[in-house]
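Chemist: sharing a sequence plus its predicted fold:
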Amino acid sequence: MPVNLLGRRLPPPLTALDPSQLSGLLQLCAIDPVAGVSLAHQVLRWPAWARGDVVADDRWRPAAGAWATGSLMPFGLAPRPALGHPGAGDYVARALAEHTYKRLTSHGSVAGPAQDVEAVWEHLAAAGMHSREERWEQPLLVVPQSDGGTLAGAALSRRPGLAWAAAGVHLATPEEEALVLPASVDMFTGELGYDPTTSGSSYARHVNWLVASGRSYVLLDDGAGGPSAPGAAASGGVAVAFKVDVGSLWQRPGGSVAQLTGVWTRPDLRGRGIGTVALAAAVDAVRRDHVGADGYVSLYVNSFNAAGLGLYRSLGFSRVGTYATVLL
């Protein structure tokens, strides 16, 4: 155990939490719930975990915490003066890197608010951890809260001929999962550069969970960018035109937060406005189904994704922070 200059033992820099000890960690995430939703969602989603999967620098009043398994989600390491948060210091960041080093796996990641990722990645890299790609500029965006109207209505004022797309966005059903999985794989492969189904069935199980838990929204078309005919799904005469998932969800007093992931428009339909209208309708649906009119709907996007940034800007998303992802 480390000692200070007086030779006294310092307290352990990290404490392993169990699911009954989340109040302090959630209070920490609540200093910036839009940025903290990924960690809050992850620890609330799982009813149990192995010792060391969730760690913090203090059990009850942590300044920093993390989900640390095959991937790492840190939060709170860096100071946030505007929020009155002092950060946890380099001592804790180093300890988290040491704790996590052997837990991180190939095709894992270090992801979260950019300042926290930077604080821990410095030590992981110094210890010899190699990255496949580092994405340090991922704007964190949030859509304006509802003013009584709908986002789809505003989008349709510019694209009135796409009313069918707004009306067709719906929660994916178990019967549609066979259509959703290939679309999800195409999205993932384009985003991260490899097919997630080549390394086992975990990705298919994740898509199944999203569908089963009411987190996956889709738009089906006739395969050519037009509305699908009634009953066409049963005969196989439809395709997924658009999809988006609620990747993280934190239903909390003071403002629930949903973070969208997996935004995808079929390649042959891009540039036709279908994705814009469908995403607007999906945001309206997420408000209806998950966060309410006063909740927050957010997402983050790579800075090099000019088309995505343009789409989100057209719907009124505004930047509230920066995420970073280090791909391993």
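Modeler: Nice, I can see it.

Chemist: okay, CA-based contacts and neighbour counts for the rest of this
Modeler: OK.

Chemist: quick one: contacts of stretch 288-307?
Modeler: With contacts defined as CA atoms under 8 Å, 6 or more residues apart in numbering, stretch 288-307 is touched by 34, 135, 137-146, 249, 251, 255-261, 283, 286-287, 308-309, 322-323.

Chemist: end-to-end on that stretch?
Modeler: Across stretch 288-307, the terminal residues are separated by 27 Å (CA to CA, to the nearest Å).

Chemist: contacts for the longest strand along the chain next, please.
Modeler: With DSSP state E setting the assignment, residue counts place strand 239-250 as the longest strand in the chain. Residues outside strand 239-250 that contact it (CA under 8 Å, 6+ apart): 37-38, 40-42, 179-180, 183-184, 210, 215-223, 225, 256-266, 269, 274-275, 278-279, 282, 286, 290.

Chemist: just the buried residues of these.
Modeler: By neighbour count, with 16 or more other CA atoms under 10 Å, these hold 37-38, 40-42, 179-180, 183-184, 210, 215-223, 225, 256-266, 274-275, 278-279, 282, 286, 290 as buried.

Chemist: alright, now check it against this:
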Amino acid sequence: MLLDGRAGGRVLGDDDLAPALAVCAQDAVAAVLATTRVEAATRSGLRAAGGALWGFEQDGELLALCWAGANLVPVVPIAGGPVRERALDAFAMLARSQGRRCSSIVGDAPAVLGLWDRLRNAWPGARELRPDQPSMVIDHTPLVAPDTQVRRSRLDELDVVLPACIRMFTEEVGYSPASGPGGPYETRVHGLVAAGRSFVRLDERAGVRSHVVFKAELGAVAGGVAQVQGVWVTPERRGERLSERGMAAVVELTRAEVAPVVSLYVNSYNERALAAYRAVGFRQVGTYATVLF
């Protein structure tokens, strides 16, 4: 479906998934949020994938793409110049044509910020702009000893895992995602636990009500990259280096059983988190940005 031949932007179909994955593979860390959706579509088809996939072509070659679902995730691995600008123009035109349906624009900072510059006068204002989020990776053994009490969470622990996830989200984003049993956030957490992509350390001492001390999830896994999201330490235990040893455990388990490269992104002003991740062995390889609505 070609929306505008001059702009080169169109809605992609199932026949376009292989070249779309090739575009994502040009920068697997920057593209992992989109790649996980494209990989899912290769198994179930785009109709069942929960969103649409837009593409930008030039001379018949797919050069850039954008996942349009609950989040808008542009993947524009073009090193600047007029072609990159035309790709962002094409995605902005597609986004304006349907109106804002997403809760955020997120991904590689130059693409996100370039797309938002084109949409800010057409869409309602953003609730928050996070323009500088270091994108970090580790592809080797952690530099600190892992916390041996960190493990995958279990479905029979959802009664303590879900409240910790809600607290983390509320602290990070500014509002509670809870919507009751069977709600989208609750379903998302359930799915991560069921898939073995939720990690926790519980305080299970005798006489103490079991609760989460440390947690993290693999929010996106695709293209040989696992992106860690939702890292959280209960407030009364902060300052004990639980995040460092906890993340070391997550890295070890993930690299052994899920993907060889572990990534994450963090706000640049969160100096404590940046220091903890660097201590574990993460290094910055790029920059993400997020526009929250």
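Modeler: Good, I have the coordinates. This is a predicted model, so every value here is computed, not measured.

Chemist: how close are the two chains, by TM-score?
Modeler: Laid over one another, the chains give 0.88 as their TM-score (TM-score structural alignment, normalised by the length of structure 2), with 284 aligned residues with a CA RMSD of 2.6 Å.

Chemist: just the buried residues of the contacts of stretch 288-307 of structure 1.
Modeler: With neighbours counted using 16+ other CA under 10 Å, those contain these buried positions: 34, 137-144, 249, 251, 255-261, 283, 286-287, 308-309, 322-323.

Chemist: contacting residues around stretch 4-19 of structure 2?
Modeler: In this structure, residues lying in contact with stretch 4-19 of structure 2 by CA under 8 Å, 6+ apart are 1-3, 38, 41-42, 45-46, 52-58, 62, 86-87, 89-91, 94.

Chemist: can you count the residues close to the equivalent of Asn208 of structure 1 over in structure 2?
Modeler: For Asn208 of structure 1, the equivalent position in structure 2 is taken to be His190, counting by TM-score structural alignment. Taking other CA atoms under 10 Å as the neighbour definition, His190 of structure 2 ends up with a count of 18.

Chemist: now do the contacts for His190 of structure 2.
Modeler: 155, 158.

Chemist: chain center to the longest strand of structure 1: distance?
Modeler: Strand 239-250 of structure 1 has its C-alpha centroid displaced from the chain centroid by 11 Å (CA atoms, centre = their mean, to the nearest Å).

Chemist: how much does the helix or strand hosting Leu179 of structure 1 stray from structure 2?
Modeler: In this assignment (DSSP states H and E), Leu179 of structure 1 forms part of helix 177-192. Compared with structure 2 after fitting, helix 177-192 of structure 1 deviates on average by 0.8 Å (mean CA distance after the TM-score superposition for structure 1).

Chemist: tell me how far that helix lies from the chain's centre.
Modeler: For helix 177-192 of structure 1, the distance to the chain centre is 16 Å (CA atoms, centre = their mean).

Chemist: where in structure 2 does it fall?
Modeler: Against structure 2, the aligned range for helix 177-192 of structure 1 is residues 158-173 (TM-score structural alignment).

Chemist: give the residue farthest from the middle of structure 2.
Modeler: Farthest-out residue of structure 2 from its mean C-alpha position, per CA atoms, centre = their mean: Gly207, at 37.6 Å.

Chemist: tally of neighbours for Ala233 of structure 1?
Modeler: Neighbour tally, Ala233 of structure 1, other CA under 10 Å: 17.

Chemist: aligned partner of Pro124 of structure 2 in structure 1?
Modeler: For Pro124 of structure 2, the aligned residue in structure 1 is Met129 (criterion: TM-score structural alignment).

Chemist: quickly find the element holding its match.
Modeler: Take DSSP H and E as the rule and Met129 of structure 1 turns out to sit in neither a helix nor a strand.

Chemist: residue contacts, it?
Modeler: Counting by CA under 8 Å, 6+ apart, Met129 of structure 1 has contacts Tyr101.

Chemist: what do you get for the one 5 residues further on?
Modeler: Glu134 of structure 1 makes contacts with 324-327, as judged by CA under 8 Å, 6+ apart.

Chemist: what residue in structure 2 is paired with Gly271 of structure 1?
Modeler: Checking with TM-score structural alignment, Gly271 of structure 1 has Gly239 as its match.

Chemist: ok, that match to His140 of structure 2 distance?
Modeler: As for Gly239 of structure 2, its distance to His140 of structure 2 is 25 Å (criterion: CA to CA).

Chemist: all strands for the stretch 1-150 of structure 1, in order.
Modeler: Taking DSSP state E, counting those that start in this stretch to define them, one finds strands in the stretch 1-150 of structure 1 at 15-16, 54-56, 65-68, 72-75, 109-113, 133-142.

Chemist: which residue numbers in structure 2 go with the fifth one?
Modeler: Okay, so that is strand 109-113 of structure 1. Under TM-score structural alignment, the counterpart of strand 109-113 of structure 1 in structure 2 spans residues 104-108.

Chemist: go on, the fourth one?
Modeler: Equivalent residues of strand 72-75 of structure 1 are located at 72-75 in structure 2, counting by TM-score structural alignment.

Chemist: so where do the helices sit in the stretch 201-328 of structure 1?
Modeler: 202-212, 232-235, 274-286, 306-314 (DSSP state H, counting those that start in this stretch).

Chemist: let me have those helices in a markdown table, extended by distance to Ser71 of structure 1.
Modeler: Listed next are the helices of the stretch 201-328 of structure 1 as a markdown table, based on distance: least, CA to CA, whole Å:
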| stretch | distance to Ser71 of structure 1 |
| --- | --- |
| helix 202-212 | 14 |
| helix 232-235 | 37 |
| helix 274-286 | 27 |
| helix 306-314 | 25 |
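
Chemist: out of these, flag the one nearest Leu192 of structure 1.
Modeler: With CA to CA as the measure, helix 202-212 is the member of these nearest Leu192 of structure 1 (13.2 Å).

Chemist: with structure 2 overlaid, how far apart is the closest one on average?
Modeler: If you overlay the two and look at helix 202-212 of structure 1, the average distance to its match in structure 2 is 0.5 Å (mean CA distance after the TM-score superposition for structure 1).

Chemist: buried residues, that helix. List them.
Modeler: By neighbour count, with 16+ other CA under 10 Å as the criterion, the buried positions of helix 202-212 of structure 1 are 203-204, 207-208, 210-211.

Chemist: cool, and stretch 105-116 of structure 1?
Modeler: 108-116.
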